[in-house]
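>>> sequence? don't have it. structure:
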């Protein structure tokens, strides 16, 4: 009876603190992280788990997350790169997602862009989600289904934001417009409006932001999106007229022909009635022709 009660208390403890049972280094790492609230000590135990072959995939992911929280981002990146070879093929996409977050946090935008493009190529080849149309995701303890279409729009949104951090606003505009064709939402519409403002295309930016406030996009009733759209419209009132000539950020365009072709193919699949070539692609071609001279 006493043994049964003790076991029940131990089980309740593991459930309450979300700590796995056992006495290996990975379990000790989680106990140190979640119960003792000692992230530095947890990292030491995570390293021991990885080196000892104890739940390597979980230890590597959890250690990277803890390192990110401690602003040891560069160290987390190197750890994933060095030890992901010990992890299964099934875990590689989630490791890529971690790397993308880490690259974003430490400002390594070129590497973030490269990895986002790589994830899109996996989708183009039909290899995402192990060939299935949806996958089960988890957020704040709740499970939900994500479609390949939604995943593509999300990746494109992240790619657009990364281009914006490099002040490559034309490339960001291309990507955001494609993302909106696939799965429109108010947040991406705000970012698109900001891209247009940065290119001094104020009238187009104004129309894009008005669309948000008029409730045209899913999520437009989100108070944060509406507040941001209103803030950008206020900023627009102080903007000057667009300068003459070609915008300088065209020189930083980072969209190779193969990538543009792949984007067009996705639009043909998921937005067949919106698949006409965007005017911005004509602008890109015209600018490239001028550079050729």
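Right, received. Where do you want to start? No experiment lies behind these values; they were computed from the predicted model shown.

>>> can we go C-alpha only for contacts and neighbour counts from here?
OK.

>>> In which helix or strand does the residue nearest in space to the middle of the chain reside?
Within the chain, the residue whose C-alpha comes closest to the C-alpha centroid is residue 158; the distance, by CA atoms, centre = their mean, is 4.4 Å. When secondary structure is defined by DSSP states H and E, residue 158 falls within helix 148-165.

>>> got the contact list for that helix?
By CA atoms under 8 Å, 6 or more residues apart in numbering, the residues outside helix 148-165 that reach it are 104, 109, 112-113, 116-117, 119-120, 123, 128-129, 133-134, 169, 171-173, 175-176, 178-180, 182-183, 188, 191, 195, 270.

>>> Comparison target below:
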């Protein structure tokens, strides 16, 4: 009897520590396999994937099974397979789960270098925000990081998505588009990391006089997040690199044009005007977009 009680207590502790639901369905077995295999040196999680597939086919916590299976597949460099799984079976998940599945897809696209797909999905998420469809219509959502829960506002989420979009444009060396996006992100919810990326975008366009004060603000601790030593060190490194670039006489390669469609720009402008009602009807940043287009048309 004591052995049975001891085993029962161990099972309860396992469920509590690893946040595994109780029961004996396919999803629970998959989670058990995933957690136990994480403790192995070889980390062979193929067995967990098999159980996650069984959970999906049985309709057992499909949303959680899809997300968890994608995480395991990503660890096993089966990212393409994870993408196809989410695309094929997300229709079995409720509407409230679609936004979080999009976030998983964006992470998978980033992992396997599908930059164009990442950009398209990020733009789609921004369109949902200015249509009022983000967070299932609520002003905030609960997020989790490192085991801790916290509230995220639509404003913060918009800035985060814009930051990811700017980074994606940078991967395509479209620094003009990245600059525009990072500037809008900083207008909404500034932080040191995006400031460094904005400074880098300007440096890539040889606009050192504009980049210098932005990076200096990070070094001086004048931007939220600049208390992080890594952000300050990065800004300092960029400033040093900029000094070297200033003395280079080599011509920069031609920069690609902006890749921001009219509907996307107009919708984002409306969103910005909601958060900045005291500004003119047309924000200066969008005037810059048009000036860029005029220059490219010449």
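That came through fine. Quick caveat: nothing in here was measured; it's all calculated off a predicted structure.

>>> per the alignment, the residue nearest to the centre of the first structure corresponds to what in the second structure?
With TM-score structural alignment as the criterion, the equivalent of residue 158 of the first structure in the second structure is residue 164.

>>> Look up how far residue 222 of the second structure lies from that match.
Distance of residue 164 of the second structure to residue 222 of the second structure, given as CA to CA, to the nearest Å: 22 Å.

>>> ok, now residue 291 of the second structure?
Using CA to CA, one obtains 30 Å as the distance from residue 291 of the second structure to residue 222 of the second structure.

>>> How about residue 104 of the second structure?
Between residue 104 of the second structure and residue 222 of the second structure the distance is 33 Å, computed by CA to CA.

>>> so what's the aligned residue in the first structure for residue 62 of the second structure up against?
With TM-score structural alignment as the matching criterion, the partner of residue 62 of the second structure in the first structure is residue 56. Neighbour list for residue 56 of the first structure: 49, 50, 86, 87 [criterion: CA under 8 Å, 6+ apart].

>>> Any chance of a PyMOL selection covering the buried ones in the residues you listed?
Here is the PyMOL command that selects the buried residues among the contacts of residue 56 of the first structure (16 or more other CA atoms under 10 Å):
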select buried, resi 49+50+87
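
>>> any chance of the contacts of residue 56 of the first structure in CSV, with secondary structure and distance to residue 243 of the first structure too?
Listed next are the contacts of residue 56 of the first structure as CSV, based on DSSP: H, G, I helix; E, B strand; the rest coil; distance: CA to CA, whole Å:
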residue, secondary structure, distance to residue 243 of the first structure
49, helix, 59
50, helix, 56
86, helix, 54
87, coil, 52
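
>>> Nearest to residue 249 of the first structure, out of the contacts of residue 56 of the first structure: which one, please.
Of all the contacts of residue 56 of the first structure, residue 87 has the smallest distance to residue 249 of the first structure: 40.3 Å, by CA to CA.

>>> Matching that closest one against the second structure, which residue comes up?
Under the pairing rule here (TM-score structural alignment), the equivalent of residue 87 of the first structure within the second structure is residue 93.

>>> Which residue is the nearest non-sequential neighbour of its match?
Nearest non-adjacent residue to residue 93 of the second structure, counting by CA to CA, 6 or more residues apart in numbering: residue 63, 5.6 Å away.

>>> What's the first helix or strand after the helix or strand hosting that neighbour?
The secondary structure element spanning residue 63 of the second structure is helix 62-75 (assigned by DSSP H and E). Using DSSP H and E, the helix or strand that directly follows helix 62-75 of the second structure along the chain is helix 79-89.

>>> so what does that next one touch, helix or strand wise?
The helices and strands touching helix 79-89 of the second structure, judged by 3 or more CA pairs under 8 Å, 6 or more residues apart in numbering; DSSP states H and E, are helix 62-75, helix 98-111.

>>> okay if I get the ones you listed as CSV plus distance to residue 147 of the second structure?
Output for these, formatted as CSV (distance: least, CA to CA, whole Å):
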stretch, distance to residue 147 of the second structure
helix 62-75, 15
helix 98-111, 17
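
>>> Please indicate which of these has the most neighbours on average?
Most buried of these, by mean neighbour count (mean count of other CA atoms under 10 Å): helix 62-75, with a mean of 21.
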